[in-house]
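Undergrad: I need the structure of the sequence given here:
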Amino acid sequence: MLAKCIAIISVIDDTYDSYGTLDELIIFTEVVDRWDISEVDRLPNYMKPIYTSLLDLFNEYEREINEQDRFNGVNYVKEAMKEIVRSYYIEAEWFIEGKIPSFKEYLNNALVTGTYYLLAPASLLGMKSTSKKTFDWMMNKPKNLVASAIIGRVIDDLATYKIEKEKGQLVTGIECYMQENNLSVDEASAQLSEIAENAWKDLNKECIKTTT
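TA: Model (predicted):
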């Protein structure tokens, strides 16, 4: 279930990053939010298989879980999918319009597009021990999930900055941080590394604290 979710979100990510025009992406974002197969005819032909595959995948999830004795959390993952698609659109809009957001604005959106908030609840789908309480907790973005998302996002930004810069990508974590704080690449990188380090501390703290 998780592998299939990763596969479909990879295709959707590429669609927003490399193929869709802004007008096409507006429509795609709207039809995903409506989650209705009757909306498919609004899409350009190359997007139709992506949309139908997305809906088919979640129908498959429903069938498989309903055949087994476990809580059906598909709707939670569906809402997470809608959220990430909306955030992909924001990213595409920034890129196409050449806007560099504030670092806070960038990070809030990038934590969603980093996929942690989608793949974490998706990973629960196949677990027999999950419950409504588990999904509610996960969808409220607990501190350990946010910390994990920050670590993944910031470390990825540090690792890919030079490649993205060569491609002309302006909306990166380092670029936003540099411009906002008037720093060099090295200075911004050091401070972003500190943000990741603090997130590790948050994650470790959440992992060892007692729970009721």
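
Undergrad: C-alpha from now on. contacts and neighbour counts both.
TA: Fine.

Undergrad: which strands and helices sit next to the strand or helix carrying Asn204?
TA: Here Asn204 sits within helix 185-208, counting by DSSP states H and E. With contacts defined as 3 or more Cα pairs under 8 Å, 6 or more residues apart in numbering; DSSP states H and E, helix 185-208 has these neighbours: helix 143-166, helix 173-181.

Undergrad: Remind me what the last one packs against, helices and strands.
TA: What that stands for is helix 173-181. With 3+ Cα pairs under 8 Å, 6+ apart as the test, helix 173-181 has helix 103-113, helix 143-166, helix 185-208 packed against it.

Undergrad: Now do it and helix 143-166, the angle between them.
TA: Going by axes from the mean of the first three to the mean of the last three Cα atoms, to 10 degrees, helix 173-181 is angled at 90 degrees with respect to helix 143-166.

Undergrad: Go ahead and measure how far helix 173-181 is from the middle of the chain.
TA: 21 Å (Cα atoms, centre = their mean, to the nearest Å).

Undergrad: Next, the structure of the following sequence, for comparison with the previous one:
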Amino acid sequence: MLALQKSKQWMTLRAKKLKEDICMLFKSSNDTVVKMSLVDKLQHLGIDHLFEDQIDTAMWQILKSEFSNYNLYEVALRFRLLREHGYCVSPDVFNRFKSEDGSFINGNGSLKTPLAQQVQRALQIPMPRTNKRVEMLHYILEYEQEEHNPILLELAKLDFNLQQNVHLKELKAIIRWWKHFLGYIELSFIRDRVVEGYTWASVLYYDTKFELTRSMITKMIVLITTLDDIYDNHATLEDSWKLHEAIQRWDKSAAFLLPEYLKKFYMEMLRTFENIEAEMLANTNYDIAHLKKAVQNNVTGYLQEAKWSHRNHKPSFVDQVKLTSLNIGVPTICVSMMAGMSDAMMKTALKWAASVPDVVISVGKISRFMNDIGAFERRKCKGDMASTVECYINEYNVTSEVAITKTVALIEHEWKTLNQARFQNHLPALQQFISLAISTTFFYGNRNDIYTG
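TA: Below you'll find the predicted structure:
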């Protein structure tokens, strides 16, 4: 244990020295292309979070600097970086690389590894929608094979190892909490998704300073999953009404409303929120009342689904999407994510997230559509309420492939909404909502459903 502690201390000190060296790289060059390349490498290596101020300054300088270049790579790099950082750059910069019919002029030569692998990944998932942590795992190995800056590579490896140490410690603690929770509530039909929940939280907030935020997001994910399982798989319509009423009251005295098998769950849920509130009050100015309200709204949606299911009601595709894109839990998770905002921004960000703005609805739709595509085959055999894909098939009398193609098009439409929001709203919270949309690809991409199983 002592040797491990010394190792952590050495890694921390070494990482600090490397960060200072990289800060000097920002200061030592006025070349726009060099700065763009540095920012791009830091992002790919997953260490851009260590240089937020330097990158913000560099991006402003890149925007304002003279740039007249006939190299497609450099023009494309500048365009992508500025767009990613919320600057509205015209796509007209690519006109010089297009033929008269509007298509790009073919270049000569072939791509070599690892560049070919990077291009292949970008063709599967566009770079702005790529999960940083997943890309980083690929890119560290690839960057080592290229002509590279050893300082950047060493810091990326050290930062990853330091974060892994923290994440593993947190995961052990959250698993202990979850085992106690499951053991106390005694509901055997509940899915055990605590590891997946923590993975999701650590993808959204991976910096070591966000321990409380990761813990709260994880707990919200598994609580939403638990509520979903109760409403979907076990509760009668009468039980669903009673649980809804108790959660709207949000008071221990409301436990008498519930059937015996739900009383322990209800009490433990309230206790979990009490503990979260105590942690937040001790460390931040996060107002947990917004989170309680988000859960109450979530449960109201679950009750509506339960009524549809028990009454064999088949909603229209539009009504189905409107309800289930919120029921997937995105508004609740977005509110919990605001615990990671700075104290100066938290009140504004939390109020905005709790209002369920259009961007949160778009993230909910992306998550719902990707979830339903990934779970389509499983849901056909499950017996719960029809997914959006099945609803579209039934309403428009089309094949599953036609329905999935339409759903993919709707996902693209919602991404356009999010991309437009980047340029209209520079609140830090917006990027967190976009990160949540990006994270759905990790669990539901390629028509898979890793989370539900």
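
Undergrad: TM value for the aligned chains?
TA: For this chain pair, the superposition-based TM-score is 0.92 by TM-score structural alignment, normalised by the length of the first structure; 211 aligned residues with a Cα RMSD of 1.7 Å.

Undergrad: thinking again about what came up before, of all the helices and strands packed on helix 185-208 of the first structure, which lies closest to Ile96 of the first structure?
TA: helix 143-166 (14.9 Å; Cα to Cα).

Undergrad: what range in the second structure matches the closest one?
TA: Under TM-score structural alignment, the match for helix 143-166 of the first structure in the second structure covers residues 358-381.

Undergrad: same question, stretch 22-42 of the first structure
TA: Stretch 22-42 of the first structure corresponds to residues 237-257 in the second structure, going by TM-score structural alignment.

Undergrad: Can I get the helices and strands packed on helix 173-181 of the first structure in TSV including distance to Ile27 of the first structure and mean neighbour count?
TA: Shown next, in TSV, are these (distance: least, Cα to Cα, whole Å; neighbours: other Cα atoms under 10 Å):
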stretch	distance to Ile27 of the first structure	mean neighbour count
helix 103-113	19	19
helix 143-166	27	17
helix 185-208	35	16
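
Undergrad: how about the ones you listed in JSON lines, adding distance to Tyr88 of the first structure?
TA: Below are those laid out as JSON lines (distance: least, Cα to Cα, whole Å):
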{"stretch": "helix 103-113", "distance to Tyr88 of the first structure": "6"}
{"stretch": "helix 143-166", "distance to Tyr88 of the first structure": "14"}
{"stretch": "helix 185-208", "distance to Tyr88 of the first structure": "22"}
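
Undergrad: do you know which of the ones you listed lies nearest Glu91 of the first structure?
TA: That would be, of these and by Cα to Cα, helix 103-113, which comes in at 7.8 Å.

Undergrad: quick one: that closest one aligns where in the second structure?
TA: Using TM-score structural alignment, helix 103-113 of the first structure pairs with 317-327 in the second structure.

Undergrad: Mean per-residue distance, that stretch versus the first structure.
TA: Compared with the first structure after fitting, stretch 317-327 of the second structure has a mean deviation of 1.1 Å; criterion: mean Cα distance after the TM-score superposition for the first structure.

Undergrad: who touches that stretch?
TA: Residues outside stretch 317-327 of the second structure that contact it (Cα atoms under 8 Å, 6 or more residues apart in numbering) are 298-299, 301-302, 361, 364-365, 367-368, 388, 391-392, 395.

Undergrad: with those in mind, which one is nearest to Ile221 of the second structure?
TA: Ile221 of the second structure has its nearest neighbour among the contacts of stretch 317-327 of the second structure in Asn298, at 12.0 Å by Cα to Cα.

Undergrad: Thank you kindly, that will do.
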